[in-house]
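Visitor: have a look at this prediction, sequence included:
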Amino acid sequence: MHPVIEIIQANSALLILWGALLIHFILPIPRNAHPVTLWHKFAEILAEKVNGPNSFSQKGISGAMAWGLMIIPALMLLIAFRSLVWQPEFYDLALLLLALGWRGQTQLTSGLIKALATEDKPTARQLLSETNNRQTETLSIVGLGKAGAETLIVGQARQVISVMFWYGVAGGCGAFIFRLIAELNRAWSPSQPACYPFGITSARVLTLLEMIPVILFTCLLLPGRQPGQIWQQSRMQAAIWPSFGPGWLLATVGNKLNLSLGGPAIYEGKKSVRTKIGGRVVPSALHLSQTQRLLNQRTFIWILGQSLITLLMLQVIR
């Protein structure tokens, strides 16, 4: 047997990664029945109970305690169940499969492209409302294009790249707990007036956990035409964006494809003033397709790179 094949067969972590990606696209999990969706709903119910009309500091403390109440027991259960299963490899495969959201991103993008191409604003608004915290009922075609591009870029980094990164670091438990933390941040996002400062702890933890994969993915996005100029523009724009990870991603993709991103957004009836980043072209159906192609190309490179690193580590260990 070829030595490379022997190495692959002996490396269960690599087989789990490839197997999860394959099964993820062949056997999709319905969104309404997905554990992450149920987790999101439970987080909203908990926030309604403990995020009361308290002082600023008390809301922040309540948010930190609620975050611990959600994440710590979940992490303990995930670790405990791993020691009880017959084959830990299948357990890691199941957790990674549940953590990945690449197919959902692809379906969202396809729906948005069709809706924007025909100027079907109700459909586009409905699609974005299911995965976005901002109000979409009054978004124009221009606003829908921007919101769609932003959702696609950030979602790809969080639901695919960061999930695979944490799988490589901490196995299936690491990948799934990261996805739960990311979903908790979306449920309690401080950008929503009702969740500020309740969701600050959740947002800060997510920023810390996604920092390394976001930096690495940003470096993958840079190669091409004028990488030095894109880097300089992105560095200046990301510095004034509210959050580290999304700021770098949106600025890099926006400048690379000359897309106009950012700008004001409405959350729970209140207007949030955000700076404009990227280029000058308003995203349309064509630009969403270009964005998806760019992100998918770089994601495949990430998968190959992570697989190669895993193989090299196996050789070093041996």
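Guide: Yep, it's here.

Visitor: drop to CA atoms for contacts and neighbour counts, all remaining ones
Guide: Noted.

Visitor: contacts only, for residue 273.
Guide: 263, 264, 265 (CA atoms under 8 Å, 6 or more residues apart in numbering).

Visitor: go through those and single out the one with the most neighbours.
Guide: Sorting these by how many neighbours each has (other CA atoms under 10 Å) puts residue 265 first, at 19 neighbours.

Visitor: that one - nearest residue in space that isn't next to it in sequence?
Guide: For residue 265, ignoring the flanking residues on the chain, the nearest one in space by CA to CA, 6 or more residues apart in numbering is residue 272 at 5.2 Å.

Visitor: can you give me every residue that contacts the residue nearest to residue 192 when sequence neighbours are not counted?
Guide: For residue 192, ignoring the flanking residues on the chain, the nearest one in space by CA to CA, 6+ apart is residue 267 at 5.5 Å. Applying CA under 8 Å, 6+ apart to residue 267 gives the contacts 133, 134, 135, 191, 192, 193.

Visitor: in addition, the following structure is provided for comparison:
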Amino acid sequence: MQPETLAPLYTLQQLLQHPWLQQPLLLWLVIVLSSLLPLPASYQPLVLFRILASRLASRVNKTAYPSAQLKLSGSLAAVIAIAPWLLLAWAFTLLSQMPQLWHSLLLYLCLDWQTVRQHALQIQASLEKQQLSLARDQLQPLVLREVRLMSEVGVSKACLESLLFRLATQWTSVLLWFLAAGVEGAIAYRLLQELQQQWNPKQSQFQHFGKPVAAIVAVLNWPGMLLTGTVLALLVSLRQSRQYLKFASDGYFSFPARWLLAAGAAALNRNLAGPVYYQGQKIRRVRIGPALEPKAADISLLLKLCRQYQVGVWLLLSSYLGLGLLASWPS
């Protein structure tokens, strides 16, 4: 084989071994794979983790205990739930002859955006067919708030907010923590996020038990929310996003969450947030955005914007890898 033929293979090997290029290349490949071959929901291993988390909480979350003891129990339960999976990932990395392939598979399993996308499209289809009751049932797995008395506007708004937050946390943040802390960091973040959803302190039975995990996840979510909100604002209207953010300070949402919702409201030209009900209790939240209320068609519009955002991230990675390829090409 001629040296000219070997050069591309040699360069690919360099990319896989280069400390500054290996992680972006794996990200690039996994983004393509998860878009072309999304994992069916029935095969998603995170479903098993949710079941295990629920059973673990039922054993150690005794609401009669003092709040301090419940917080300690929640912290220890999180370690028990996550540590075995991290050790398993680390052990397979040591034993594998192709650790990059193993890391790619694990990252692929952590990205669950296509399932959320299909779920949102089902909700939109039900609303457009005037099947409000069915749309409420389809929405329930995506949110904690009560859906029983939601109107079409309420279902549409809740679905839009869920899409925004899941894009920022289950897609962007997973990629960022993979870049920052490797596959173990991505797994730890993704599992912590699942625990936060299962043990959310907005539910009375997890008011104290779920607080430690919720506090950690809230901090870990910051980079992904800020990046997602900023890119969406730049894609549509940075000035409008900043204006909505200015009038969205009520103490309920963190700054990254307010910025993400403000950018989403500007991108859709629709009102987001507002009062919600959790377990019969009304929670007052500031409304963010214009006076126009969301409708079912806005769900597919937001999904298109999310797609543009994801393609933009992929193109950015492509550019970075292209520059790395040129820099490492044999002279």
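Guide: Sure, I can see it. Not measured: the values here are computed from a predicted model.

Visitor: what's the TM-score here?
Guide: For this chain pair, the superposition-based TM-score is 0.89 by TM-score structural alignment, normalised by the length of structure 1; 318 aligned residues with a CA RMSD of 2.7 Å.

Visitor: to which residue of structure 2 is residue 164 of structure 1 aligned?
Guide: If you follow residue 164 of structure 1 across to structure 2 using TM-score structural alignment, you land on residue 175.

Visitor: and that match, helix, strand or coil?
Guide: Three-state assignment for residue 175 of structure 2 (DSSP: H, G, I helix; E, B strand; the rest coil): helix.

Visitor: how much space between the nearest residue to residue 178 of structure 2 once chain neighbours are set aside and residue 82 of structure 2?
Guide: Take residue 178 of structure 2 and drop its neighbours on the chain: the residue closest to it by CA to CA, 6+ apart is residue 186, 4.7 Å away. Distance, residue 186 of structure 2 to residue 82 of structure 2, by CA to CA, to the nearest Å: 12 Å.

Visitor: those two: which has the busier surroundings?
Guide: Using other CA under 10 Å as the criterion, residue 186 of structure 2 and residue 82 rank with residue 186 on top: 23 against 19.

Visitor: host element of the more buried one?
Guide: helix 174-198 (DSSP states H and E).

Visitor: need the strands for the stretch 1-150 of structure 1, in chain order.
Guide: Using DSSP state E, counting those that start in this stretch, the stretch 1-150 of structure 1 contains no strands.

Visitor: which stretches of structure 2 form helices?
Guide: Secondary structure of structure 2, counting by DSSP state H: helices at 3-17, 22-36, 45-60, 67-95, 99-110, 113-128, 132-139, 152-166, 174-198, 211-235, 238-246, 255-268, 297-328.

Visitor: mean neighbour count, these: which tops it?
Guide: helix 255-268 (a mean of 26; mean count of other CA atoms under 10 Å).

Visitor: that one: average distance to aligned residues in structure 1?
Guide: By mean CA distance after the TM-score superposition for structure 1, the fitted helix 255-268 of structure 2 averages 2.4 Å away from its aligned residues in structure 1.

Visitor: so what does that helix touch, helix or strand wise?
Guide: helix 152-166, helix 211-235, helix 238-246, strand 272-273, strand 287-288, helix 297-328 (3 or more CA pairs under 8 Å, 6 or more residues apart in numbering; DSSP states H and E).

Visitor: for these, which one sits closest to residue 75 of structure 2?
Guide: Closest to residue 75 of structure 2 of those is helix 211-235 (CA to CA; 6.0 Å).

Visitor: which residues touch residue 254 of structure 1?
Guide: 260, 261, 277, 278, 279.

Visitor: could you work out the most separated pair of those?
Guide: 261 and 279 (7.5 Å).

Visitor: more neighbours: these two, which one.
Guide: residue 261 (28 against 18).

Visitor: how about the residue mapped onto the more buried one from structure 2: what's its closest non-neighbour residue?
Guide: Using TM-score structural alignment, the equivalent of residue 261 of structure 1 in structure 2 is residue 272. Nearest non-adjacent residue to residue 272 of structure 2, counting by CA to CA, 6+ apart: residue 288, 5.2 Å away.

Visitor: same deal with residue 116 of structure 2?
Guide: Closest to residue 116 of structure 2 by CA to CA, 6+ apart is residue 163, at 7.5 Å.

Visitor: what do we get in structure 1 for the one you found?
Guide: Looks like residue 163 of structure 2 aligns to residue 152 there (TM-score structural alignment).

Visitor: check residue 190 of structure 2 too.
Guide: Under TM-score structural alignment, residue 190 of structure 2 pairs with residue 179 in structure 1.

Visitor: residues contacting the residue nearest to that match when sequence neighbours are not counted?
Guide: Using CA to CA, 6+ apart and skipping residues adjacent in sequence, the residue nearest residue 179 of structure 1 is residue 99, 5.6 Å away. Contact partners of residue 99 of structure 1, counting by CA under 8 Å, 6+ apart, are 159, 163, 175, 176, 179.

Visitor: separation between the most centrally placed residue in structure 2 and residue 282 of structure 2?
Guide: Taking CA atoms, centre = their mean, the centroid of structure 2 lies closest to residue 170, which sits 1.7 Å from it. From residue 170 of structure 2 across to residue 282 of structure 2, the span is 27 Å (CA to CA).

Visitor: same deal with residue 298 of structure 2?
Guide: 25 Å.

Visitor: likewise residue 217 of structure 2?
Guide: Distance from residue 217 of structure 2 to residue 282 of structure 2, by CA to CA: 24 Å.

Visitor: can I assume the residue nearest to the centre of structure 2 is in contact with residue 109?
Guide: No: using CA atoms under 8 Å, residue 170 of structure 2 is not in contact with residue 109; the gap is 11.0 Å.

Visitor: spatially nearest residue to residue 280 of structure 2, not counting backbone neighbours?
Guide: Per CA to CA, 6+ apart, closest to residue 280 of structure 2 is residue 146, 7.6 Å.

Visitor: quick one: map the one you found onto structure 1.
Guide: Using TM-score structural alignment, residue 146 of structure 2 pairs with residue 135 in structure 1.

Visitor: show me what contacts the nearest residue to residue 157 of structure 1 once chain neighbours are set aside?
Guide: Excluding the flanking residues, the one nearest residue 157 of structure 1 by CA to CA, 6+ apart is residue 214, at 6.8 Å. Contact analysis of residue 214 of structure 1 by CA under 8 Å, 6+ apart lists 157, 161, 162, 245, 248, 249.

Visitor: many thanks, we can stop here.
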